[in-house]
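In: quick one, what's the 3D model for this:
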Amino acid sequence: MKDGWASLNENARGIADGMARDAERLRIAVSNGPLGERLIDAGAKVTGGVEAGLLMAEAAMGGLGTVSTMMDRNSRKWPLTVQVRSSQPVLACLGSQYAGWNLSDEGYFAMGSGPARALARVEPLFQTLAYRDTASTAVLVLETAKPPPQAVVEKVAKATGLEAGKLTFLFAPTQSLAGTVQIVARVLEVALHKANDLKFPLEDIVDGIGAAPVPAPHPDFLTAMGRTNDAIIYGGSVQLFVKGSAKDAEELAQQLPSRASRDYGQPFAEIFSRFKGDFYAIDPLLFSPAEIIVTAVDTGDTFRAGERDLYMLERSLG
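Out: Predicted structure coming up:
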């Protein structure tokens, strides 16, 4: 952990503690699992809500992002919008928020996101990130309707080097309001992840902000998953502030929008079904915001590419 940088996990633990104190107001449930791990249900067996989803998203970013809502008057059908901003976007999004840790176990499937990943460092991504957390507590966010089974808790404890009693798991299914909000709040993260895939120097990304519409939750998992992905792919907007040449900034702007993907042009649920549920068969370049703005802070130039696709939002969000 660099001098002067707060621990991602300590930041997230503070957010989780606040959620636990306000559990009744947030309509969430707090309990302890069999190994002493803290479980915070934000939408599985409880009502939860928008605020719970916003707090989940801020915890997932290790406290290095500000997540809020606004009403977009230019979007008549989906005015509720999530806005995400970070002045440490690489660390907040890739080092913490990205759901890159596979925690599946015998019928239980979940991808882990949040700052516990920075303690475990089991993903190849961390070979390119210099940050190391040394916290004595860890927070993990799971997009699932069930709390993690004992085997998963033990796996996380072993990987992070912590006792289970030092772990906090925040979870909510995609079909819930909190789950919907925290997934759409990844609009900035997907832009960072694609920039990394494009080999843009991560150290040159100095600030970022993103926004995407919040779709109505749906009881069917495939429909709910499709809507949250399409909210970003066809309705997300991101601005990145980068160092370096205007040429590099322009190239990044042109390559980042989702419409650069071969699979662009169908609702995500249909694409997912076409590839028989195989995420890895889908073109990874699809997972990106619809509209990109890149500002080169060293030259003062700004470049824009892509645009929100209202037709596709109509087909998917309803």
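In: please make it C-alpha for all contacts and neighbour counts, starting now.
Out: Will do.
In: distance check, the residue nearest the centre of the chain against Val84.
Out: The C-alpha lying nearest the average C-alpha coordinate of the chain belongs to Arg186 (Cα atoms, centre = their mean; 3.3 Å). Distance of Arg186 to Val84, given as Cα to Cα, to the nearest Å: 8 Å.
In: repeat that for Arg132.
Out: 24 Å.
In: more neighbours, these two?
Out: Neighbour tally, Arg132 and Val84, criterion other Cα atoms under 10 Å: the higher count belongs to Val84, 26 against 16.
In: the more buried one contacts Ile183, correct?
Out: No: look at Val84 against Ile183 with Cα atoms under 8 Å: they stay out of range, at 11.6 Å.
In: isn't Ala212 right up against Val82?
Out: Yes: under the criterion of Cα under 8 Å, Ala212 makes contact with Val82 at 5.6 Å.
In: intersection of neighbour lists for these two?
Out: 184-185 (Cα atoms under 8 Å, 6 or more residues apart in numbering).
In: here is a second sequence; please produce its structure as well for comparison:
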Amino acid sequence: MTYQKPLLVRRPRQSRPPLPRSADRCFPPMDYSPNQAATEIWDGLQSDPLARVRFHRVAEATVLDFGVETPGSIQAGVLLARACMGGLGRVSVVPCDPASYGVANAVCVETDSPRVGCLGCQYAGWPVQSDDYFAMGSGPMRLLRGKEKMLIEQDLGDKGSDSACGILESDKLPTVSAIDTIAGDCGVAPKSVTVGVAASTSIAGSIQIVARSVETAMHKLDDLEFDIRSVISATGSAPLPPPAERGNTIAGIGRTNDAMLYGATVSLWVDCPDESIEAILDKIPSSASADHGRPFAEIFAQYNHDFYAVDPSLFSPAVVAIHNLRSGRTFTSGRMMTEILRESFGT
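Out: Modelled structure (predicted):
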């Protein structure tokens, strides 16, 4: 599985000021259900042979194999990433400059609801574990579970859905006990659960992981106690690495993380005082970490493949630009590292 930062122990936060009027428009309507939207994104896949997605029934739940027993597809990866954001983002695979990125394609993300779409849905903050199964869980089903500190602090939930839709990063399809765990934690019947599954070494799995450029920036901002409610819109791009050898999860982890750490570029549109940005700007990109500057597989091995031992400040995009709507100023920090991308991708 690909790393998502450990949930940090947070200090109690002071009450936040009212949202600026411009920010009121960045959230989905009150009756919008990310779980329902995610499920609808996958409608029609069963009859689309080009998507190369296989449907299964496990404990009455609908399980979509995007890249475990099937190679998946580019289309499947885009739909997996869109559903992971609860329908609150646009995802595309586009050409990029191989001289800069080491590969010829990148995954681009746009969202006008980064707090809900990225932190509320896309962040892989749920280690789904049962007696015979483990996977990192993401997607809007986390909103129904609602147990993560970040979701509680941000008052994020999905009250308009009686069904759960999520993504499991794994090279195995979920078992009956895993489905029962998801259904129980989300407070729905197993038949109301829909999950998509893909390995990090698959086409679709690589795309949905690399589509997290904005999400990593948002999570870093939240760790730095920046008021993420002031983030109005966001875009991000990161190189799409060639999938690692099937079954070589460590290599898949290395390539997808390197795409983010050394090749991802994120732009954020915010409405806040300039001083709030200046206070944390140089702490946002991955270059803020002492571990920065080596392929992630090498860093990971140094810490005996223990994610919790790696410096959490490493897990961020390579470059972040912040456009302040209030002052008209732009702030930029970070740098790309093409040679590390080439070394990691084998290009």
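In: quick one, which of Ala212 and Val82 of the first structure is more surrounded?
Out: Taking neighbours as other Cα under 10 Å, Ala212 of the first structure and Val82 compare with Ala212 leading, 33 against 25.
In: looks to me like that one is in a helix.
Out: No: per DSSP: H, G, I helix; E, B strand; the rest coil, Ala212 of the first structure lies outside any helix segment and is strand.
In: mind telling me what it corresponds to in the second structure?
Out: Using TM-score structural alignment, the partner of Ala212 of the first structure in the second structure is Ala238.
In: my guess is that match meets Ile209, correct?
Out: No: using Cα under 8 Å, Ala238 of the second structure makes no contact with Ile209, being 10.1 Å away.
In: check contacts around the counterpart of Pro149 of the first structure in the second structure.
Out: Under the alignment (TM-score structural alignment), Pro149 of the first structure pairs with Thr175 of the second structure. By Cα under 8 Å, 6+ apart, the residues touching Thr175 of the second structure are 58, 132-133.
In: please apply the same query to Pro173 of the first structure.
Out: Counted by Cα under 8 Å, 6+ apart, Pro173 of the first structure has contacts 43-44, 143-145, 179.
In: inside helices: which ones of those?
Out: Gly179 (DSSP state H).
In: re the thing from before, quick one: residues contacting the match of Ala212 of the first structure.
Out: 106-108, 210-211, 213, 259-260, 263-265.
In: now Cys108 of the second structure
Out: Cys108 of the second structure neighbours (Cα under 8 Å, 6+ apart): 91-94, 211, 235-238.
In: again, 7 Å this time
Out: With contact taken as Cα atoms under 7 Å, 6 or more residues apart in numbering, Cys108 of the second structure is in contact with 91-93, 211, 236-238.
In: surely Val90 of the first structure is in a helix?
Out: Yes: applying three-state DSSP, one finds Val90 of the first structure inside a helix.
In: state the distance from it to Met71 of the first structure.
Out: Counting by Cα to Cα, the gap from Val90 of the first structure to Met71 of the first structure is 27 Å.
In: quick one: map Glu215 of the second structure onto the first structure.
Out: Going residue by residue (TM-score structural alignment), Glu215 of the second structure aligns to Glu189.
In: same question for Ala297 of the second structure.
Out: Mapped onto the first structure by TM-score structural alignment, Ala297 of the second structure lines up with Ala269.
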